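In: What shape does this take:
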Amino acid sequence: MKLFPYAHATHPQWRMAAALVLAQLRAQMALPDHAKAPALALLYITDHYASEAQAILEHLSAELPEVTDWAGTVGVGVSANNVEYFDEPALAVMLCDLSPDQYRVFSGVAPLSASGREPGADGFVAHTALVHADSGTPELAELIAEVAERTASGYLFGGLAGSRDASVQFAFSSAGNLRGHGAASGVFHGGLSGVAFGPDVGLVSRVTQGAQPVDRERGITAIEGNLVLSLDGEPALDVLLRSLDITLERPQEAIDRLRTTLVGLTLPQHALADAAGPRERQARGQFGPEVLVRHIIGLDPGRRGMAIADTPPVGTRLALCERNAQAARADLTRVCAEIREELEPEELSLPVAAALAAHELEAAPHPARRIAGAVYVSCAGRGGPHFGAPSAELQIVRRALGDVPLVGFFAGGEIAHHRLYGYTGVLTVFTMPV
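Out: So this is what the prediction gives:
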């Protein structure tokens, strides 16, 4: 495995952006440490190009005939190493140096085998999967969990398409489609698609949260649907008003405060599995990956309840929280450090040590880093606008990982494990064999 060629560009005309991307890719494919003829491409476009998705895929496919499989989606922004393109016409492409027997592109016309841990008809076993999905898909959470069950590890990473125009996904598989769907174009609307990876594809993935608890965690003791009625036996609305120091007698003040307040949910099975960790992190003002952040969507003064954008069971732990740029920066730095530490060998040779110690401006994608490429899916509510400066979020990633190939997009919801997150970032790196 060699480094994954990647490229990115912005231009009002998609053909010009595509030409810039193709020039970058061809230049990298000529380098000795980069892959020369990768078969799998990841393609992310901003919603400025959404109406031209089919033309973009056809053009890039024609210009890169060695690439036989395509996957990707649209976002309100796209990203690459050290840069974000928010609310402007842009695209990013990464060519993955993986053998065709190590992955499968899937979609509604080329679904994953339902056998889970057992090989499919072609002998392929899905171990993990990159998933792109449409937020308007009915029973989306259940579908995500079903895809996770079709992988041996149960681990997914990815996100929901984010678009103010058409919500599109790219999924073109050289392995073929279901009978009767042979003419599928590779551009889809609705449902789920992505790439499943076999057990020999090395991946390291982490979830970073962007919210910070503002009060202690409490247990949900009564709930009807999405209306939380009591927390630790006390009316939920009373807890909310007291914790935020607001009153319904001053409605505008209360509304302004509630607009910035979210809830962090820890389901009972996750709280039991990691009983000490979550409390430790919350004491430091952090959430761990077991916490799902959701909106408060209404209040019920008559029943003294608060409505949230989820339907958790009784016993779920709930903490009021708010988005916090400083906490988001600290947590992103933490997960990047965890990935880097996991990949660095215990004993370093002189060349390896020099590569890992290089200044960020000189940090080359040295093989010692063992990162062939990376995918970063972040919430559309994060990025430079949340971190305080253009491209600030991706600059944090680069400072931690070095100048590695990376593409991604800003999503309407993030997927990790078998769950759907919000206000998070999901960073996944493809590792080279030791």
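
In: going forward, measure contacts and count neighbours with C-alpha atoms only.
Out: Fine.

In: how about Ile415, what does it touch?
Out: Val131, Leu156, Phe157, Gly158, Gly159, Leu160, Tyr421, Val426 (CA atoms under 8 Å, 6 or more residues apart in numbering).

In: cool, Val207 as well?
Out: Contacts of Val207 by CA under 8 Å, 6+ apart are Pro289, Val335, Ala416, Thr424, Gly425, Val426, Leu427.

In: To compare with the earlier structure, here is another sequence to fold:
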Amino acid sequence: MKMFPSGHATHPQWRMAAGLVLAQLRAQMALPDYAQSPTLGLLYITDHYSADAQEILDHLGAELPEVTDWSGTVGVGVSANNAEYFDEPALSVMLCELPSDQYRVFSGVAPLASTEMSGFSAHTALVHADPHTPELAELIAEMAERTDTGYLFGGLSSGRAGSLQFAVGGNGNIPGHGAHGGVFSGGLSGVVFGEGVRLVSRVTQGCQPVSEEREITEADGNLLLKLDGRPALDVLLEDLHVSLDEPEQAIAAVRATLVGLAEAGTDRVRRTRDLGSDVRVRHIIGLDPTRRGVAIADVVEPGMLMSFCRRNAQAARADLMRVCAEIREELEPEEQTLATARAVAGDETGAGPHPARRVAGAVYVSCSGRGGPHFGAPNAELQIVRHALGDVPLVGFFAAGEIARHHLYGYTGVLTVFTAGD
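Out: Sure thing, here's the model as predicted:
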């Protein structure tokens, strides 16, 4: 598998930005190390272009007729290799060359058919979702159950002018679209991949615990009542070193605090520095002094584990570097030729993409609360990815929630790479 062509640009006029992106894509497709016959396009636009979404999709489809399938969505920001575009008109595109029998595009208009009906077995899936969809967490879990691995990756649209998604299938892969032009809102859409498409994916957290990990021993819906047998509100105030006798100080501390949840049965580890990838971060939405409870933005059950946490740029930076290093370690062969070793160990900040890194392309979905503003400088988050993972083709967006495995996350980044084989 050769590297996937990718391009990105910003311009007040979408046609100018599209022209710049097309020039980048065509230049790469002429190079021997890049795919020359891609059929699947991943398209992400910022919400500045939302009103022109259908025209953008039609234009790219007409200019790239060999690309028969498209998937993507809109966000308050989009990302590319070493660059992120926040609150400005921009688009980011990657063209994937995959066997036609190893992927399918799906949407609410043309949902994924069962294996018995289609003969296609879904192994993993890239999923885009409308955050306003009812029972979204259940739909994500159900979608995961329809794959062999149970692993999804993706995120929720974050457009301020509406949550749009792109889903177009060609060559008969996605019957049912009818007169629809490929731009949708509501529900789920994306691409399912067969077992022949090799992926490596990791979740990176953006928060750091400020308390030890505890077991939820009593709960009522979204209300934490007891933690390790003690009233939840008392535990919270104790951990934050505040009192309700000083309400302003207590409210300020609670507003800056989040809750990290892990499923019941997860190995209990008293973490004081890091959150595991199985932890989902949720907001505290209220306090119940009468029942001594803490309300959070998720339904909880006794037996689940939790810890209080806060956003932390330094911890987020270190964890992002860790997951990139894990991916590189998994992909790089144990035995390398001298030329390969030099290519892999070269200066990433100045090196061009190289097939020795065995990454055909990458998709990075990050929380809209992260990015440069959280990491301290424009493009800082994507610069960390490039420095740690290497100069590889990358596309993505900043989401209203991140999808990994069968869960919906917050304040995280989900980095997934298509491996280029040996």
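
In: one step back: keep only the contacts of Ile415 of the first structure that are still in contact in the second structure, please.
Out: Among the contacts of Ile415 of the first structure, the contacts conserved in the second structure (both residues aligned by TM-score structural alignment, their matches' CA atoms under 8 Å) are Val131, Leu156, Phe157, Gly158, Gly159, Leu160, Tyr421, Val426.

In: Give me the neighbour count for the first one.
Out: The one in question is Val131 of the first structure. 27 (other CA atoms under 10 Å).

In: swap in the fourth one?
Out: As a burial measure, Gly158 of the first structure scores 29 neighbours (other CA under 10 Å).

In: any idea what it aligns with in the second structure?
Out: If you follow Gly158 of the first structure across to the second structure using TM-score structural alignment, you land on Gly154.

In: Where does the counterpart of Val207 of the first structure in the second structure sit: helix, strand or coil?
Out: Aligned by TM-score structural alignment, Val207 of the first structure pairs with Val203 of the second structure. The assignment at Val203 of the second structure comes out as strand when based on DSSP: H, G, I helix; E, B strand; the rest coil.

In: swap in Ala23 of the second structure?
Out: The assignment at Ala23 of the second structure comes out as helix when based on three-state DSSP.

In: hang on, the earlier thing: which of the kept ones among the contacts of Ile415 of the first structure has the most neighbours?
Out: Gly159 (32 neighbours).

In: measure the counterpart of Leu361 of the first structure in the second structure to His387 of the second structure for me?
Out: By TM-score structural alignment, Leu361 of the first structure lines up with Thr349 in the second structure. Distance, Thr349 of the second structure to His387 of the second structure, using CA to CA, to the nearest Å: 6 Å.

In: Could you do Thr73 of the second structure as well?
Out: With the distance defined as CA to CA, Thr73 of the second structure ends up 26 Å from His387 of the second structure.

In: about what we covered before: OK, contacts around the closest residue to the match of Val207 of the first structure other than its chain neighbours?
Out: With sequence-adjacent residues excluded and distances taken as CA to CA, 6 or more residues apart in numbering, Val203 of the second structure is closest to Val414, at 4.7 Å. Contact partners of Val414 of the second structure, counting by CA under 8 Å, 6+ apart, are Phe153, Gly154, Ser201, Arg202, Val203, Thr204, Tyr364, Val365, Ser366, Glu402, Ile403, Ala404.

In: Since that was my last question, I'll sign off now.
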